[in-house]
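>>> Sequence and computational prediction follow.
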Amino acid sequence: MIAFLKGLLRINRKKQKETKKDRIMVDLETLGTGPGCIILSIGAISFDPETNSTGRHFYMVINTESCLAYGLAVNPETLHWWEQQNHEAQEVLRQANDYKTSVSIKFALNEFNKFISQHRDPEVWGNGADFDNTILAYAMTKCDLVPNWKFWNNRCFRTLKNMFPSVKMNRIGTYHNSLDDAETQAQHANILLKKLSGVEA
């Protein structure tokens, strides 16, 4: 009987492993606050609350002129906001205006889709239900691309974070660098998802 139950447990663990979804945290730096705005950079990193770890990462700076060519636009208020940020954060603006340090929007989105496809049925986490994921999906439509993740796998990090306002987020690297912000959010999500499941990190 015990051997039978152990066998069932092994089968159950195997099924859980086979059906487990990967998680990816995405962060964008943009020249707007909604779909249709210019994307300056895409940062993303996989994360796993079970092991409290982060994994593969993705980062690309996108050429501003290529965004304009596909009909994406600048929001003047967001541009003014960028002018108030520190020198390190503003580096992405300089890179996005130089073809030597940036890539076209379509190339970046294609490469991001390839990054997504390296993961198992991934949940894609953005910082706001109406920000990163919706901006990415709209830009892909403008570039005649289809997102490589299912819409029902969209997740909102901001909602998760607001469920645990007393848990301090430890910032990594440069604030408003999309990869640094993605890693910061991913590590914080690892802690919060463990709390949500009743397991302390």
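Perfect, I can see it now. Numbering: from 1, shown residues only.
>>> hey, let's count contacts and neighbours off CA atoms from now on
Will do.
>>> all helices for this protein, in order.
Along the chain, counting by DSSP state H, helices occupy 2-19, 64-69, 76-83, 87-96, 105-117, 132-142, 157-163, 178-196.
>>> can those helices go into TSV with extra columns for distance to residue 28 and mean neighbour count?
Output for the helices of the chain, formatted as TSV (distance: least, C-alpha to C-alpha, whole Å; neighbours: other C-alpha atoms under 10 Å):
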stretch	distance to residue 28	mean neighbour count
helix 2-19	29	11
helix 64-69	14	19
helix 76-83	13	13
helix 87-96	11	16
helix 105-117	12	18
helix 132-142	6	20
helix 157-163	13	15
helix 178-196	6	22
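>>> Of those, which is nearest residue 46?
Closest to residue 46 of those, according to C-alpha to C-alpha: helix 178-196, at 7.6 Å.
>>> Just the angle for the closest one relative to helix 87-96, thanks.
Here helix 178-196 points in a direction 120 degrees away from that of helix 87-96 (axes from the mean of the first three to the mean of the last three C-alpha atoms, to 10 degrees).
>>> Residue 84 versus the residue most central in space within the chain, what's the distance?
By C-alpha atoms, centre = their mean, the mean C-alpha position of the chain lies nearest to residue 26, the distance being 0.6 Å. Separation of residue 26 from residue 84 (C-alpha to C-alpha, to the nearest Å): 24 Å.
>>> Use this one as the comparison:
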Amino acid sequence: MNHIMLDFESMSTEHNAALIQLGAVEFDPVAGELGREISINIDLTSSVDAGLHVSPSTILWWLGQSNEAQKTITDVKGTSLAQALLEFKMFYQNACANASHDKGSHIWANGPRADLNWLSSACIAVNMKPFWHYSCDKCVRTIVELGRAIGIDPKNENQFDGVEHCALDDAKFQARYCMEIWEKLTRI
């Protein structure tokens, strides 16, 4: 599959947010199918030790989320930030082995200032060279806006399956509504 949907849970909304959970799923927007997935809880201390940012307002936001969402980040011991990034790099490289795009698999995420930026900042913080080509960055918010322009809004109309603010569940939901929009756009 040539596309990966990435979602992070974090303790900030700054460009260098401290990461606490990574979720990603491969998807094929043409076939409308999800593929392999990865979910990693990240040790907050390792993110902070790497110099990533924690925001009191984000901590307070997390305290207002559902018990289920809070448990997804507290019930499983997190791995180090460096190890989590290495595991995601291997996941990505495996997807690239089958990519038709000569620069690698496309990585989709919410906005250029959020998840993809956090991934870059985290890589730099642990002295890991970013492992994907910049032309592979794809924006979920842009395709959602295009969907609205043609009269569909599956992000807000579809039922969420799973636990909101669990990175993997969020990534799968995002991939599903992006595939739905993609399918409609390709029929125009």
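Yep, that arrived. Source: prediction; values computed, not measured.
>>> which residues touch the residue nearest to the centre of structure 1?
Counting by C-alpha atoms under 8 Å, 6 or more residues apart in numbering, residue 26 of structure 1 touches 42, 43, 44, 45, 124, 125, 126, 127, 132, 133, 182.
>>> rerun that using 7 Å as the cut-off
For residue 26 of structure 1, the contact set (C-alpha atoms under 7 Å, 6 or more residues apart in numbering) comprises 43, 44, 45, 124, 125, 126, 132, 182.
>>> Give me the aligned partner of the last one over in structure 2.
For residue 182 of structure 1, the aligned position in structure 2 is occupied by residue 171, per TM-score structural alignment.
>>> Go ahead and confirm that match touches residue 21.
No - assessed by C-alpha atoms under 7 Å, residue 171 of structure 2 is found out of contact with residue 21, at 11.6 Å.
>>> Map residue 59 of structure 1 across to structure 2 for me.
By TM-score structural alignment, residue 59 of structure 1 lines up with residue 39.
>>> which non-adjacent residue is nearest that match?
Counting by C-alpha to C-alpha, 6 or more residues apart in numbering, residue 39 of structure 2 lies nearest to residue 23, which is 4.5 Å off, once chain neighbours are set aside.
>>> so how many other residues sit close to that neighbour?
By other C-alpha atoms under 10 Å, 22 other residues sit near residue 23 of structure 2.
>>> And the one 3 residues further on, by the same measure?
In terms of burial, residue 26 of structure 2 registers 27 neighbours under the definition other C-alpha under 10 Å.
>>> which ones are touching it?
With contacts defined as C-alpha under 7 Å, 6+ apart, residue 26 of structure 2 is in contact with 1, 3, 4, 5, 34, 35, 36, 37.
>>> The second one matches what in structure 1?
Just to be clear, that refers to residue 3 of structure 2. Aligned counterpart of residue 3 of structure 2 in structure 1: residue 23 (TM-score structural alignment).
>>> ok, the alignment partner in structure 1 of the residue nearest to residue 39 of structure 2 - contacts?
In structure 1, residue 23 of structure 2 lines up with residue 43, judged by TM-score structural alignment. Residues in contact with residue 43 of structure 1, defined by C-alpha under 7 Å, 6+ apart, are 26, 27, 28, 58, 59, 60, 178, 179, 182.
>>> The second one against residue 180, yeah?
No - the pair residue 27 of structure 1 and residue 180 does not pass the contact test of C-alpha under 7 Å, sitting 8.8 Å apart.
>>> For whatever residue of structure 1 lines up with residue 69 of structure 2, which non-adjacent residue is spatially closest?
For residue 69 of structure 2, the aligned position in structure 1 is occupied by residue 89, per TM-score structural alignment. The shortest distance from residue 89 of structure 1 to any non-neighbouring residue, by C-alpha to C-alpha, 6+ apart, is to residue 176 (5.6 Å).
>>> now swap in residue 53 of structure 1 and tell me
Closest residue to residue 53 of structure 1 apart from its sequence neighbours, by C-alpha to C-alpha, 6+ apart: residue 47 at 5.8 Å.
>>> Surely that neighbour and residue 56 touch.
No - using C-alpha under 7 Å, residue 47 of structure 1 is not in contact with residue 56; the gap is 8.3 Å.
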